[in-house]
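Trainee: okay, here's the prediction I keep looking at, along with the sequence it came from:
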Amino acid sequence: MLSGTELALAGLAAVLAGLINALAGGGTLVSFPALLVMGISPVAANVTNAVALCPGYLGGALAQREDLRGQGHRLRILIPAGIIGGVTGGILLLCIDEQVFRVLVPFLILLAAGLLAVQDRVKAYIASHAPHDAGATPAGRAALPVGLAAVYGGYFGPGLSVIVLAVLGLFIDDNLTRLNALKQCISLAVNVAAAVFFLFTGFVIWPLALVMAAGALIGGSAGGTIAGRVDPARLRWAIVAIGIVVGIVFLIRL
């Protein structure tokens, strides 16, 4: 039975996660470890966190809907790949022994922190190397790599956006703004697919999920309001530092 204090702490962690996601990305590196510290098992924490933060991804996709014009053919190919990959990752999470996931958690957190650290470099590389000729490369070539990235997203999640953006930049010729909009929709599809699958697994801790969903929405709204007054780069590096510390702590606890 969860106490009021535990629910309040989970809600606060979700507010911070929603705020961080709106400003710089990487909020899961706060909310997921918070659940682990509360004593929630890694699989249940991952599942609950995925379900709770899922609505927040919708805002990012809607914010760039104008940049999706003319990309319907890409969405028709890549969204199904993301859905299949997301569900596959969720199945792997539940089929692989929980002790294996427990061992992987510190490394996955460190990986997510590393991906967040190179996010700006990935974007800069794509912006400077991707030809600005929309539609020159078939989206079908990106379907398998996107699907594989989605498997990771369904299994764990943090850092998925960086991986997807890198894949899109390698296989699709277009400018960074349009690729980022495509990435937002794929990330939304992956997370929604995994979350819907998790709803029927019995691992979702619903009191936590509901409190955290409300907190994430509050944090996301606040982030949108103060976005112009916060340096995303500094915030991102602060989250990277937190992720590294948390990863090392859990690695030592093994």
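Mentor: Great, that's in hand.
Trainee: only C-alpha atoms from now on, for both contacts and neighbour counts.
Mentor: Will do.
Trainee: where along the stretch 151-254 of the chain do the helices fall?
Mentor: Assigned by DSSP state H, counting those that start in this stretch, the stretch 151-254 of the chain shows helices spanning 160-171, 176-198, 206-226, 232-253.
Trainee: counting by contacts, list what the third one packs against.
Mentor: The criterion is 3 or more CA pairs under 8 Å, 6 or more residues apart in numbering; DSSP states H and E, and the helices and strands that helix 206-226 contacts are helix 4-23, helix 42-63.
Trainee: and if you look at the last one?
Mentor: When contacts are defined as 3+ CA pairs under 8 Å, 6+ apart, helix 232-253 sits against helix 4-23, helix 28-37, helix 98-117.
Trainee: then the longest one?
Mentor: Helix 176-198 is packed against helix 42-63, helix 72-95, helix 119-129, helix 140-155, helix 160-171, with contacts defined by 3+ CA pairs under 8 Å, 6+ apart.
Trainee: second structure for comparison follows:
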Amino acid sequence: MLEMGLILLAGIWAGMINVVVGSGTLVTFPVLLLFGYPPLTANISNNIGLVAGGLSGTWGYRRELAPNRAMIVRLLPASAAGGLAGALLLLVLPASAFKTIVPVLIILGLLMVALGPALQRLSARRRALTMAGTPTGAVPSGGAVGLLAGIFVLGVYGGYFGAAQGILLVGFMSIVTSLALQQINAVKNVLTTVVNAIAAVTFIVVAGEHIDWKVVALIAAGSLLGGFFGAKFGRKLPPAALRATIIGVGTAALVKMIFFP
């Protein structure tokens, strides 16, 4: 009962963090390892369970999603393809393959989040120069291709391991789009949920023997509640506070990974 209760609580906390920031795996994954679950089983079961939190968090951010439906439709295939590729890589490569570069990726993501406003202003000026003389609403093809490529790569990472995938997405979109931070956070929730869902289906089809359905049920129930609470809290944060929260949680996750693996 103690084990089940702690896994459920970890799921709630992870669901909240994923919606507001995006590093919930760094909560649930170590808890599962602590109770003796094999790394592959813990990773796969955790991935499947957290899909529920992504769905509730996405629903909570539905108002922020409305203005960017067209962008989301364009980005979803890249996220889905990346999630599928990452899930298949997890079944082929050693479980530790990505862990060695996760701290570097988190640092990069935090820098992008911190420098997001300044980089957005610089990018906006460059886009204005690039778009001069082009029809209204046109998007430079290089920028669109770069955005899709980045979303695909982060989808691969998310399907494979996923720790701090949300932080990386927020940081990346902060410098390559002109969206407000809350809108970026809403789009991030959709994309990470799609990546996790595609990876989950892949695992169920080809790696069912590595799934612990008790763990899945506990994390799903917890993250579903956490997603609702996280959306209610996250949507009320002003941009500066949201940015500070992302940087704070990301830094704590970084310290944990480096000094308390």
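Mentor: Yep, it's here. Only a predicted model underlies this, so the values are computations on that prediction, with no experimental measurement involved.
Trainee: any idea what the TM-score is?
Mentor: The TM-score (TM-score structural alignment, normalised by the length of structure 1) is 0.78; 242 aligned residues with a CA RMSD of 3.2 Å.
Trainee: tell me the contacts of the alignment partner in structure 2 of residue 55 of structure 1?
Mentor: Counting by TM-score structural alignment, residue 55 of structure 1 lines up with residue 52 in structure 2. Going by CA atoms under 8 Å, 6 or more residues apart in numbering, residue 52 of structure 2 touches 220-221, 223-224.
Trainee: check residue 232 of structure 2 too.
Mentor: Per CA under 8 Å, 6+ apart, neighbours of residue 232 of structure 2: residue 60.
Trainee: what is the neighbour count of residue 236 of structure 2?
Mentor: Neighbours of residue 236 of structure 2 under the rule other CA atoms under 10 Å: 11.
Trainee: likewise the one 10 residues further on?
Mentor: Other residues lying near residue 246 of structure 2 total 25 when counted by other CA under 10 Å.
Trainee: distance of it from residue 106 of structure 2?
Mentor: 11 Å (CA to CA, to the nearest Å).
Trainee: now do the shared contacts for the two.
Mentor: What both residue 246 of structure 2 and residue 106 touch, as defined by CA under 8 Å, 6+ apart, is the set residue 167.
Trainee: center of structure 2, which residue is that?
Mentor: residue 166 (2.8 Å; CA atoms, centre = their mean).
Trainee: mind putting the contacts of residue 52 of structure 2 in TSV, distance to residue 59 of structure 2 and neighbour count included?
Mentor: Listed next are the contacts of residue 52 of structure 2 as TSV, based on distance: CA to CA, whole Å; neighbours: other CA atoms under 10 Å:
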residue	distance to residue 59 of structure 2	neighbour count
220	16	26
221	16	20
223	13	35
224	11	26
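Trainee: closest one to residue 154 of structure 2 out of those residues, please.
Mentor: residue 223 (21.7 Å; CA to CA).
Trainee: quick one: residues contacting the closest one.
Mentor: So residue 223 of structure 2 contacts 11-16, 49-50, 52-54 (CA under 8 Å, 6+ apart).
Trainee: ok, now residue 167 of structure 1?
Mentor: Residues near residue 167 of structure 1 by CA under 8 Å, 6+ apart: 142, 145-146.
Trainee: at 10 Å what do you get?
Mentor: If you count contacts by CA atoms under 10 Å, 6 or more residues apart in numbering, residue 167 of structure 1 has them with 126, 142-146, 149, 161, 179, 183.
Trainee: and for residue 111 of structure 1?
Mentor: Residue 111 of structure 1 makes contacts with 105, 117, 158-159, 243-244, 247, as judged by CA under 10 Å, 6+ apart.
Trainee: quick check: the gap between it and residue 141 of structure 1.
Mentor: Residue 111 of structure 1 is 26 Å from residue 141 of structure 1, where distance means CA to CA.
Trainee: ok so, going back, now check structure 1 for the residue matching the residue nearest to the centre of structure 2.
Mentor: Aligning on TM-score structural alignment places residue 166 of structure 2 opposite residue 161 in structure 1.
Trainee: can you check residue 228 of structure 2 too?
Mentor: So, by TM-score structural alignment, residue 228 of structure 2 is matched to residue 221.
Trainee: doesn't residue 18 make contact with its match?
Mentor: Yes. Using CA atoms under 10 Å, residue 221 of structure 1 is in contact with residue 18, at 8.0 Å.
Trainee: which one of those two has more residues nearby?
Mentor: Legend: neighbour count by other CA under 10 Å for residue 221 of structure 1 and residue 18, higher for residue 18 (34 against 18).
Trainee: can you pull the contacts of that one?
Mentor: Counted by CA under 10 Å, 6+ apart, residue 18 of structure 1 has contacts 12, 25-28, 30-31, 53, 55-57, 212-224.
Trainee: quick one: residue 183 of structure 2 and residue 58 touch, right?
Mentor: No. Look at residue 183 of structure 2 against residue 58 with CA under 10 Å: they stay out of range, at 11.4 Å.
Trainee: what do the two both touch?
Mentor: Residues touching both residue 183 of structure 2 and residue 58 (CA under 10 Å, 6+ apart): 64-65, 189.
Trainee: among these, who's most crowded?
Mentor: Within those, most neighbours by other CA under 10 Å means residue 189, with 31 neighbours.
Trainee: distance check, the one in structure 1 that sits across from that one in the alignment against residue 163 of structure 1.
Mentor: Alignment note (TM-score structural alignment): residue 189 of structure 2 maps to residue 184 of structure 1. From residue 184 of structure 1 across to residue 163 of structure 1, the span is 12 Å (CA to CA).
Trainee: no more questions from me, cheers.
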